[in-house]
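Asks: when you get a sec, could you give me coordinates for this:
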Amino acid sequence: MSKFLPIFRIIALLEGVSYILLLFIATPLKYFAKDPQYVKLLGMPHGLLFIAYVVMAILMSKDMKWNNQTLWIVLIASIIPFGTFYIDKKYLKTKNA
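Replies: Predicted structure coming up:
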């Protein structure tokens, strides 16, 4: 088990939640209610979490000896809504965690 696993799981969860909030709540409010404050509020934290997710995925790939295909799946999941939740269930959740 990787020493980065608990940290990566938390970052993946937060990144996924921030993406869903940004995509399905803040963006519609910006365009339909003409209220951009939520996009401004969520944009920066989501961007930082996205960068942290990518960096941690690369570190995890070395620790867990993922092949390139697995790494690409984990990285691509970060741009698909609910993708990080799938990654947590499929690749990160262990029987001991």
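Asks: CA only for contacts and neighbour counts going forward, please
Replies: Fine.
Asks: from memory Val39 sits against Thr27, does it?
Replies: Yes. If you go by Cα atoms under 8 Å, Val39 and Thr27 touch, sitting 6.3 Å apart.
Asks: state which helix of this structure is the longest.
Replies: The longest helix of the chain (DSSP state H) is helix 37-63.
Asks: what comes up buried for it?
Replies: Going by neighbour count (16 or more other Cα atoms under 10 Å), the buried part of helix 37-63 is 38-39, 43, 46, 49-50, 52-54, 56-61.
Asks: which among those residues gets closest to Thr84?
Replies: Proximity of the buried residues of helix 37-63 to Thr84 (Cα to Cα) peaks at Tyr53, which lies at 9.4 Å.
Asks: before we compare anything, build this one as well:
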Amino acid sequence: MLLSPADNVFVLREAVGEGETLVIDDRAVTLPHRLDRGHKIARRAIAPGEKILKYGAPIGSATAPIAVGEHVHIHNIKSDYTATHVIERKQEEPAQ
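Replies: This next block holds a predicted model:
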């Protein structure tokens, strides 16, 4: 699902199984692993440092090259808004 014409990612409307093929701009892309509904895949190739656009707004930056149809998630993007050390510290803090 394309949420905005400016987006460089699609959002999956339903889960896609390992080995399934999607067609993106007349190009067949076979997914190497299952992705659940709501996950993002690259609409086009994305270079390291490039902004990830969803709803027409930047949600983070690519930390590695991302190929067309590749899963776009925390393994290859970083948030421009929430520092990773803040997330890690909150997970490590004991419950009160």
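Asks: could you get me the TM-score between them?
Replies: The TM-score (TM-score structural alignment, normalised by the length of structure 2) is 0.27; 54 aligned residues with a Cα RMSD of 4.9 Å.
Asks: so Phe8 of structure 1 is in which element?
Replies: Per DSSP states H and E: Phe8 of structure 1 is located in helix 5-21.
Asks: now the angle between helix 37-63 and that helix, please.
Replies: Angle of helix 5-21 of structure 1 versus helix 37-63, following axes from the mean of the first three to the mean of the last three Cα atoms, to 10 degrees, is 150 degrees.
Asks: tell me the buried residues in helix 5-21 of structure 1?
Replies: In helix 5-21 of structure 1, counting by 16+ other Cα under 10 Å, buried: 5, 8-9, 11-21.
Asks: so which other helices or strands are in contact with it?
Replies: If contacts are counted by 3 or more Cα pairs under 8 Å, 6 or more residues apart in numbering; DSSP states H and E, helix 5-21 of structure 1 sits against helix 37-63, helix 83-87.
Asks: how about the ones you listed in JSON lines, adding distance to Tyr31 of structure 1?
Replies: Output for these, formatted as JSON lines (distance: least, Cα to Cα, whole Å):
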{"stretch": "helix 37-63", "distance to Tyr31 of structure 1": "10"}
{"stretch": "helix 83-87", "distance to Tyr31 of structure 1": "25"}
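Asks: so for Leu75 of structure 1, which of the ones you listed sits nearest?
Replies: helix 37-63 (6.5 Å).
Asks: and the next helix or strand past the closest one?
Replies: The first helix or strand that comes after helix 37-63 of structure 1 along the chain, using DSSP H and E, is helix 68-77.
Asks: Leu22 of structure 2: how many residues sit nearby?
Replies: 14 (other Cα atoms under 10 Å).
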